[in-house]
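Trainee: The sequence isn't on hand, but the structure is:
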């Protein structure tokens, strides 16, 4: 239930409705926008929000959604209910194009099966929609692509148009002959050509020569300097043209009447299909509007709650966006513990905007429209929204402002319940403050007893006290900057706000003696209380700022720590790479040195200790040694020593392990884990008879010799299992990554045959690996060589269930659709 009747106007929803209507493509969608209303059914609201959200994704992710021809032909269809009436060419052409759009949308939404459909809620809308392929084909046989009746729409029309063409050609030839003769006689100027008057071909002639050209004068120019004569030689032919044109019109009417007789029985189904087109137009408009205001579908629960973070008034957001200004977002929390929020604060501080934001966003949500707030927000559903904003004076009904407020309050008290939300601005205002505040407090008590929800703005101190002292009601304040003397438009929940009346009076320049006297009148208690409220707000802002700064510093510290850790990992990696390279270089130098020494020794031996030869060889060796720098030699020496130590340590460790293993082999007992030397499978010893051992590998038992077995420790088993798990995990991650990045279309147009075939082979392998059921390969038509080459390969792949040309509407022979088992 919504109260009062002008609720939409008061919160600004009428402007939202108009903005959505402006985004519709046809009157079909505009009608749905006008029918949009407040809903309280949780399932319907959730479904409508899901439909809009799916269309947002279509707009963001799809390029081929059909939106070309959203025509409303319903008025024309209603006019053909009577036998003998017909659709004109324009209406028939609009009908054909809009029916094709409906068919294309249904095809788009049904392109995936139910389990894989990315748009399940929109697909459900398309489930029972009737398309009319035969009717479209029938209309195509009559109309061409420009919406004109085809010459071959009937044999009679073909004959008539052929005769018109022949007769027109004969008239043109005769006129041109007469015109040339008249030009040669000087009756007509050289640049004059035949023209059309009243549907008849005529020759423009100067009035002085009109008697010299036999024929009928049909018209003259506005200046009277030209007359248009139809030569007598073509009068009969022009008359025949007129007769043929009338025959053509009668034949076209006959053709349109015949096709209308075909359309008429399907009119109820067509109108039902237009209902689907209207819904799609409406949902699309809501999605476009949602993108304009950065709206989302929040976490919606079937209970009464308002847990909003960074909510924005959409109209204010759009207005500020044009001015390149930021909107201060609203954080508000109402739940079963704190149901009614009493907002206080200075005038023009944003209390009413806060109230209207709550009303507008909740109303939009329950009309199936996404709303602008953070994803972490939670929203609920209310059965009733009651609002009391603005001056409702009425001369006709003899109502004052206060009387109208009390009338609304009477309605609220009678009708509110646990599923209602009340939005009341300046609660208790409009009358003498003491009695107004008392009545407001009494009403607030009733609202709280009925466990209604609400957002209420006020300046009354007694209502602030009531919120502090009663469970279910909580104070809130619109913050104000005392130093800058300007509102911050930010809601703070938990404490009441000050009206800052004295500060604002000083700011606008009210005399100080007036302010002092006013302060004395209200008393020190009131002034002190207002001061305390200001101090509380100031302190809260101070600590809130402190807390935000600490959070920023903590976040920065986390980033720095993370960066250091990343740098340490990188440095360690670089250190290992440098050591590995140094080791390789050392080994290379050692190998080269050893080779040089061996070569020198062999040369000396071959020279059979010939002194000169030996001397030369030694000189060459010395040159090689000198070519190594002193630093490299030192590094070489150190690295070599390190390598030798590592080798010795590894050798000792290996010898120790071998010793332990050999020792263990001698003492292998029943229950130990073992493997056959050189194998990877691990089994359990079941029985030992001398040198013969019975080992169980899973369910299989085998007899083998003791010396063929090696003992496997528990640590080894854990290590191997972990390694196996890592391998499996890595493989699974690779497949998941492929699934995320895999596209259902492969475009090989423009590639050479070998290059395209290689790409197709990799693509099909990936498709089989991730479990794709259907893919498309775009190869173009061209000469057909690329298409044949790809299909020859597909024929050899055992996992390919079927392949064929794509539907002619989506590419035909230029695309191969592949079904995979």
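Mentor: Looks like it came in fine. Worth saying up front: this structure is predicted, and the values here are computed from it rather than measured.
Trainee: From here on, just use CA atoms for contacts and neighbour counts.
Mentor: Fine.
Trainee: if you skip the residues just before and after it, what's nearest to residue 56?
Mentor: residue 287 (5.0 Å; C-alpha to C-alpha, 6 or more residues apart in numbering).
Trainee: Quick one: residues contacting that neighbour.
Mentor: 52, 53, 55, 56 (C-alpha atoms under 8 Å, 6 or more residues apart in numbering).
Trainee: number of nearby residues for residue 507?
Mentor: 11 (other C-alpha atoms under 10 Å).
Trainee: Put this next to the previous one:
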């Protein structure tokens, strides 16, 4: 257990207050008030892991449903000893059970999310008692305002119905009196009110005898009497009797519900504990988010490394962060420097961060910080900064130090502020050195601040001890609060005095009074400080260059990755296009070869030379051309070989058609365009097929027949038998004409013709498929047929 004195000295209670502000229930606040650092290493690891899970939940989900939780432990304890719970207390129990169910469902949802791992929360969720049945029984009888519902029992509903009926009667009678002819004169106000749980009307003093009945109250002036008229006394009596019955029935219901609570009292205590634990964990996490804290790693080797740590009780925009490391090569730090320079704040920062980590609270430092788990933390820190400290102050400090030296061990963290101060400087320095020797020899971790120059040399000569100082800006005459480890503090009295206007002669005379050794030490310290500042500047510049190089490297990698992805994509696309071109070429070639074979089989028919030449040209065109220039040259050569006098051509440069008259040279033709005749280069001519040759080459027996076969067959008005005959003939003609799709128009009508035609199409061997027409094709009135 960490000593209470250290907690108070380091103001750990103020950190607890800040954390408790983030609790959502009184349960969590009470637990935070009793929070103390854990000395057990395994327990500290668990606490920090739980808190880190809370941070992860807040980062992913943003919030955790923790509303509706009450401290129901007093209610549960009273139920255990046989007391009757009130409706409001039962409502709080129901609300707490409901809150636990909502929280359990929330954690179960996260449990299925692979993005976040929360084993400690899942374990607590699994340990939550399920008390839904008790909650439902309470909710059936009591509403969220703590009122017993009519539905709580059949008897209560009956009583309340009678009660409402009687109340309506008495109000009706009293309302008739307030609306009577004499009401305005005899009543102080025409209203019905209640006194002593009985309905009354306000009657003027002088008309008391007119209404008779019972006087229950009077106004402060005595001029108005609140009278229960005789006509409603019996009804009011009945109302009171029903209210007594209602109260008894409510007590019966509450006792029954209290027994239910009594049966699950132990489960309720366990549930409250789990909810309080979760509230505390989330409060720590919320505090960490608000204060920009991080989870430190921990060890049990006495090693401390705080990266840019701030004092948690100083506002973020004011606190100066410092990096502090010790516990391995050196186990003690001696900090020297001027007053108000931040030495005490540094001690408290290390002490408070250690206590916070051991309590499972995130620390105000950057990621990567590491702290040790100590069995004891001791602090001798005084707030007084005067150089005129009295003997009593020295004595009180020494009493505390003596107590520390009695109880510390090698697993302790000790913080000394102004060690040995308040007495003769020579004796004080000697005591300080002796005390540090005692602590360092036992292996404890220690930080001490001092004014004594003797301790600067001690830190240089003593193994395991290092000097440190708080930086002071001579230009502004103010501390920077930056901790410089490895450099002792030096006196700035001469520099400050000079800046403030003290004569140089006085300063030089003062310097002459100081010893040579002292001046050499001060000069050495000044040189160390300058070297340190220069090294820090160089490190910062190197860090900036490294960051720029890393950014440039990342950008180049990203661009290279994007280039490779685009390259692969284009290569894949090119391969697909090439494959498609080759497949299309193969299909076209096969089709042309089939036609040429048909021509060969039908050699006895008349086939013109240009038809064979055209088929050959199509076959050559089917080959994929890799070079468009070569392909163009091939076309030019092809045109030169195939052109003959009388052929119709297109003059490319003019965009006009003409007829070849004669060839006058190897590459020139005389072309007649209209009434003009001119010489044209062969490369500027393109062969144009005559209209009669533009149809696909087929068997001579069906040559030109396709020009008479329409793309649609109109059967509207036909009988089914005639329509099927016409459809059969039409499909044969369409197949001979090499049509791949035709349209049959049958109209909508009764649908008999359409159905008969489609039944026939189903059985036709050369029909690939058929469908109704689209909106722009005729809809249900046509059938579009795909042919094989």
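Mentor: Yes, it's here. Everything numeric here is computed off the predicted structure, so don't read it as measured data.
Trainee: hang on, the earlier thing: ok, and the most crowded of the contacts of residue 287 of structure 1?
Mentor: residue 52 (27 neighbours).
Trainee: Isn't it up against residue 369?
Mentor: Yes. Using C-alpha atoms under 8 Å, residue 52 of structure 1 is in contact with residue 369, at 7.3 Å.
Trainee: Touching both of the two, which residues are there?
Mentor: In contact with both residue 52 of structure 1 and residue 369: residue 286, using C-alpha under 8 Å, 6+ apart.
Trainee: sorry, back to before: so what corresponds to the residue nearest to residue 56 of structure 1 in structure 2?
Mentor: In structure 2, the residue paired with residue 287 of structure 1 is residue 285, using TM-score structural alignment.
Trainee: what element comes up after the helix or strand harbouring residue 106 of structure 1 heading to the C-terminus?
Mentor: Here residue 106 of structure 1 sits within helix 89-109, counting by DSSP states H and E. Where DSSP H and E defines the elements, the next helix or strand beyond helix 89-109 of structure 1 is helix 120-126.
Trainee: average offset between that following helix and structure 2?
Mentor: When structure 2 is overlaid, helix 120-126 of structure 1 sits 2.0 Å from its aligned residues on average, using mean C-alpha distance after the TM-score superposition for structure 1.
Trainee: Hmm, residue 703 of structure 1 is touching residue 695, no?
Mentor: Yes. Judged on C-alpha under 8 Å, residue 703 of structure 1 makes contact with residue 695 at a distance of 6.5 Å.
Trainee: more neighbours, those two?
Mentor: Counted by other C-alpha under 10 Å, residue 703 of structure 1 and residue 695 do not tie: residue 695 has more neighbours, with 26 against 12.
Trainee: Using the three-state scheme, assign the more buried one.
Mentor: strand (DSSP: H, G, I helix; E, B strand; the rest coil).
Trainee: Next: residue 418 of structure 2.
Mentor: coil.
Trainee: Quick check: the aligned residue for it in structure 1?
Mentor: In structure 1, residue 418 of structure 2 lands on residue 426 (TM-score structural alignment).
Trainee: The residue nearest to its match when sequence neighbours are not counted: neighbour count?
Mentor: On the basis of C-alpha to C-alpha, 6+ apart, the spatially nearest residue to residue 426 of structure 1 that is not a chain neighbour turns out to be residue 458, at 4.7 Å. For residue 458 of structure 1, the neighbour count with other C-alpha under 10 Å is 24.
Trainee: Okay, and residue 17 of structure 1 sits in which element?
Mentor: Element membership for residue 17 of structure 1, per DSSP H and E: helix 13-22.
Trainee: What of residue 510 of structure 2?
Mentor: helix 504-513.
Trainee: residue ranges of the helices in the stretch 301-450 of structure 1, please?
Mentor: Using DSSP state H, counting those that start in this stretch, the helices of the stretch 301-450 of structure 1 run over 314-322, 351-365, 401-415, 433-449.
Trainee: quick one, which of those helices is packed in tightest?
Mentor: Among these, the stretch with the highest mean neighbour count (mean count of other C-alpha atoms under 10 Å) is helix 351-365, at a mean of 22.
Trainee: and it with helix 13-22, angle?
Mentor: 40 degrees (axes from the mean of the first three to the mean of the last three C-alpha atoms, to 10 degrees).
Trainee: Other residues contacting helix 351-365 of structure 1?
Mentor: 11-13, 38, 45, 49, 312-313, 330, 343-345, 370-371, 385, 387, 423-425, 455-457, 478, 489, 491.
Trainee: now do stretch 139-148 of structure 2
Mentor: 87-91, 94, 149-153, 250, 253.
Trainee: Show the buried residues in those residues.
Mentor: 87, 88, 89, 90, 91, 94, 150, 152, 153, 250, 253 (16 or more other C-alpha atoms under 10 Å).
Trainee: And the fifth one, how far from residue 133 of structure 2?
Mentor: Remark: distance between residue 91 of structure 2 and residue 133 of structure 2 (C-alpha to C-alpha, to the nearest Å) = 14 Å.
Trainee: just the first one next, same as before
Mentor: Counting by C-alpha to C-alpha, the gap between residue 87 of structure 2 and residue 133 of structure 2 amounts to 17 Å.
Trainee: among the helices of the stretch 301-450 of structure 1, which is nearest residue 563 of structure 1?
Mentor: Closest to residue 563 of structure 1 of the helices of the stretch 301-450 of structure 1, according to C-alpha to C-alpha: helix 314-322, at 37.0 Å.
Trainee: on that earlier part again, tell me which other helices or strands the helix holding residue 106 of structure 1 touches.
Mentor: Using 3 or more C-alpha pairs under 8 Å, 6 or more residues apart in numbering; DSSP states H and E as the contact test, the elements touching helix 89-109 of structure 1 are helix 120-126, helix 133-140, helix 267-292.
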